[in-house]
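A.B. asks: sequence first, predicted model second:
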Amino acid sequence: MSRPVALLTGAGRRNGIAWSIATTLAADGWDIVFSHLGDYDRRMSLGGDPDRDPAALVAELRALGARSIAVDADLADPAVPGRLVAEASAALGPVRALVLSHAESVDSGILDTSVESFDRHFAVNTRASWLLLQAFAGQVPSGGGRVVALTSDHVVGNMPYGASKGALDRIIIAAARELAPLGITANLVNPGPVDTGWMDDETRAALTAAQPGGRLGTPDDAARLVRFLVSNDARWITGQLIMSDGGFSI
């Protein structure tokens, strides 16, 4: 029996959520196409170059029995989302699960956000996600598919990121209704504070203290939920924004 194909965005860093999702799905029997963007990782100094190795992720996924390809893709370009889905489908077969875990996130508030930064956040976090949904729905195989998007409600001091993620939330919830006739479910996961390389010691300590369970979330925590949501066991769950944050939002 052939393995289903999942397309993940925003992978390529070992300490990132998407890396854990990719390996979890591969171990669960999925073939994986993932996108990454080296320019963004270097610009944000996320984990440093030693932790960014898309080729190592491909090797790890193949060791788990998955076919896998990596695509360097700047989702701010409106031509890229459709090409990414087409390339994934041509290489491995129709994509059955779309996991949106990419993000542009540069801290700034209402008074100091530039128009350029605002527009790039919405281009990457919102417009690209909509275009990926369009392309995914256009090639979804018989039997339908799954969409899971990673989101966040962090907007104070991070206005363009939070605002663009809020718009993404509405799009995914609309997709749950509009794409249901195609057999597609669409859900959102808010993983809460997960240290993927962006926290300094002060931030890490403050957020840990605010967690009821006394620990931060891990990429594996998010991956386990995504694994469920793309499975057949979750076929009746759609249009949900799941706060999988260890109680942080309570």
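C.D. replies: That came through fine. Numbering: from 1, shown residues only.

A.B. asks: only C-alpha atoms for contact and neighbour calcs from this point on.
C.D. replies: OK.

A.B. asks: list the contacts of the closest residue to G38 other than its chain neighbours.
C.D. replies: Sequence neighbours aside, D72 is the residue nearest to G38 in space, at 7.2 Å (criterion: CA to CA, 6 or more residues apart in numbering). Contacts for D72 (CA atoms under 8 Å, 6 or more residues apart in numbering) come out as 35-38.

A.B. asks: looking at the residues you listed, spot the one nearest R120.
C.D. replies: Nearest to R120, judged by CA to CA, of the contacts of D72 is L37 at 14.1 Å.

A.B. asks: distance check, the closest one against I184.
C.D. replies: To I184, L37 is 27 Å away according to CA to CA, to the nearest Å.

A.B. asks: tell me which of the two has more neighbours.
C.D. replies: A direct count of neighbours by other CA atoms under 10 Å for L37 and I184 places I184 higher, at 23 against 19.

A.B. asks: can you report how many residues neighbour the nearest residue to that one once chain neighbours are set aside?
C.D. replies: Of all residues not flanking I184 in the chain, G145 sits nearest, at 4.6 Å (CA to CA, 6+ apart). Here the number of neighbours of G145 (other CA under 10 Å) works out to 28.

A.B. asks: residues touching the closest residue in space to I173 that isn't next to it in sequence, list them.
C.D. replies: Computed as CA to CA, 6+ apart, the closest residue to I173 that is not its neighbour in sequence is G239, at 4.8 Å. Residues near G239 by CA under 8 Å, 6+ apart: 172-177, 185-188.

A.B. asks: so which of these sit within strands?
C.D. replies: Mapping the contacts of G239 onto strands (DSSP state E) picks out 185-188.

A.B. asks: put this next to the first one:
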Amino acid sequence: MSARPENAVALVTGASKGIGSAIAKALAADGWAVAVNYRSDEAGANAVVEAIEAEGGTAKSIHADVTNGDAKALLKQVEEALGGPVLALVNNAGVARDNIALQLTDEDWDVVIGTNLSPAFRLTRDSLRSMIKARYGRVINIASVVGPRANAGQSNYAAAKAGLIGMTKTIAAEVARRGVTVNAVAPGFIATDMTAELATDEIVKAIPARRQGTPEEVAAAVRFLASDDAGYVTGTTLYVDGGMSA
């Protein structure tokens, strides 16, 4: 079992708000230097950085569109900004374009897969070299309870999230001997901008806990999986869903 190197950096994609913002703050509180990635919400990302620095942490906002396919450039940008290799990667960036399959367009499918799944693979693949060299690494993919269970109107989103879970298991097995863990966190119905317009009262009735989760509760799970204490946890999916997957 190895300890986190002193110059280790964490990269959280889609971290300007919601779950990503909470994850960035939680990792910073655990001593990581954090790259707060954003595509369009510069003000939100800067606010996250300011909140981290106000608590004595280290963070930089990093502008990059993870869908452009250039994972190496983003990882290099982060390393130059924070002075160390990305040894914790949280693939959080995601979008939803919901509709029943009969009415789902090719664009709706491609955008969701191209944002929620493909960038996670590229960033994971291209960050593994530094992690293996350091004999320490943490990859955490933000999946969803929708991945393993049906949710009408989200075939594209479910496919992407189920793909993340399958990818997590496979890559975890490939690198387990190198001191690198790969896990997923699958949130349920979490109070974010993405869920704000949904019929909350009706959805909550189907949740055993009878409430929405918070971004901070998801971030706590990520914080554990990124820690030294989780060195023997790999290839698993941790559900933060109030019992929806039970």
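C.D. replies: Great, that's in hand. The structure presented is a predicted model; accordingly, all values stated were derived computationally and were not measured.

A.B. asks: tally of neighbours for the aligned residue in structure 1 for G166 of structure 2?
C.D. replies: By TM-score structural alignment, G166 of structure 2 lines up with R170 in structure 1. By other CA under 10 Å, the residues close to R170 of structure 1 number 14.

A.B. asks: how about the helices in structure 1?
C.D. replies: 17-27, 38-44, 54-63, 80-92, 115-121, 128-139, 159-178, 201-210, 219-229 (DSSP state H).

A.B. asks: pull out the buried positions in the second one.
C.D. replies: Residues 38, 41 are the ones in helix 38-44 of structure 1 that count as buried (16 or more other CA atoms under 10 Å).

A.B. asks: what sits against the residue minimising distance to the centre of structure 1?
C.D. replies: The centroid of structure 1 falls nearest to S101 when counting by CA atoms, centre = their mean (1.0 Å). The contact partners of S101 of structure 1, taken as CA under 8 Å, 6+ apart, are 8-11, 17-18, 149-150.

A.B. asks: which position in structure 2 pairs with it?
C.D. replies: So S101 of structure 1 corresponds to N92, using TM-score structural alignment.

A.B. asks: now swap in L25 of structure 1 and tell me
C.D. replies: Using TM-score structural alignment, L25 of structure 1 sits opposite L27 in structure 2.

A.B. asks: just G213 of structure 1 next, same as before
C.D. replies: G213 of structure 1 maps onto A209 in structure 2, by TM-score structural alignment.

A.B. asks: verify the stated contact: that match with G243.
C.D. replies: Yes - with contact defined as CA atoms under 8 Å, A209 of structure 2 reaches G243; the gap is 6.4 Å.

A.B. asks: out of the contacts of D72 of structure 1, which are inside strands?
C.D. replies: 35-36.

A.B. asks: please report the distance of the alignment partner in structure 2 of the residue nearest to G38 of structure 1 from S118 of structure 2.
C.D. replies: For D72 of structure 1, the aligned position in structure 2 is H63, judged by TM-score structural alignment. Distance of H63 of structure 2 to S118 of structure 2, given as CA to CA: 18 Å.

A.B. asks: same check on A22 of structure 2?
C.D. replies: For A22 of structure 2 relative to S118 of structure 2 (CA to CA), the value is 23 Å.

A.B. asks: what about those two, which has more around it?
C.D. replies: Under the neighbour definition other CA under 10 Å, A22 of structure 2 and S118 were set side by side, and A22 has more, 22 against 18.

A.B. asks: spit out the contact partners of that one.
C.D. replies: So A22 of structure 2 contacts 15, 215-216, 219 (CA under 8 Å, 6+ apart).

A.B. asks: contacting residues for the residue of structure 1 most remote from its centre?
C.D. replies: Using CA atoms, centre = their mean, the residue of structure 1 lying farthest from its centre is L111. It sits 28.3 Å away. Contacts for L111 of structure 1 (CA under 8 Å, 6+ apart) come out as none.

A.B. asks: swap the cut-off to 10 Å and go again
C.D. replies: Listed by CA atoms under 10 Å, 6 or more residues apart in numbering, the contact set of L111 of structure 1 reads 157, 159.

A.B. asks: that one -> structure 2?
C.D. replies: By TM-score structural alignment, L111 of structure 1 lines up with L102.

A.B. asks: any idea what N158 of structure 1 aligns with in structure 2?
C.D. replies: So, by TM-score structural alignment, N158 of structure 1 is matched to Q154.
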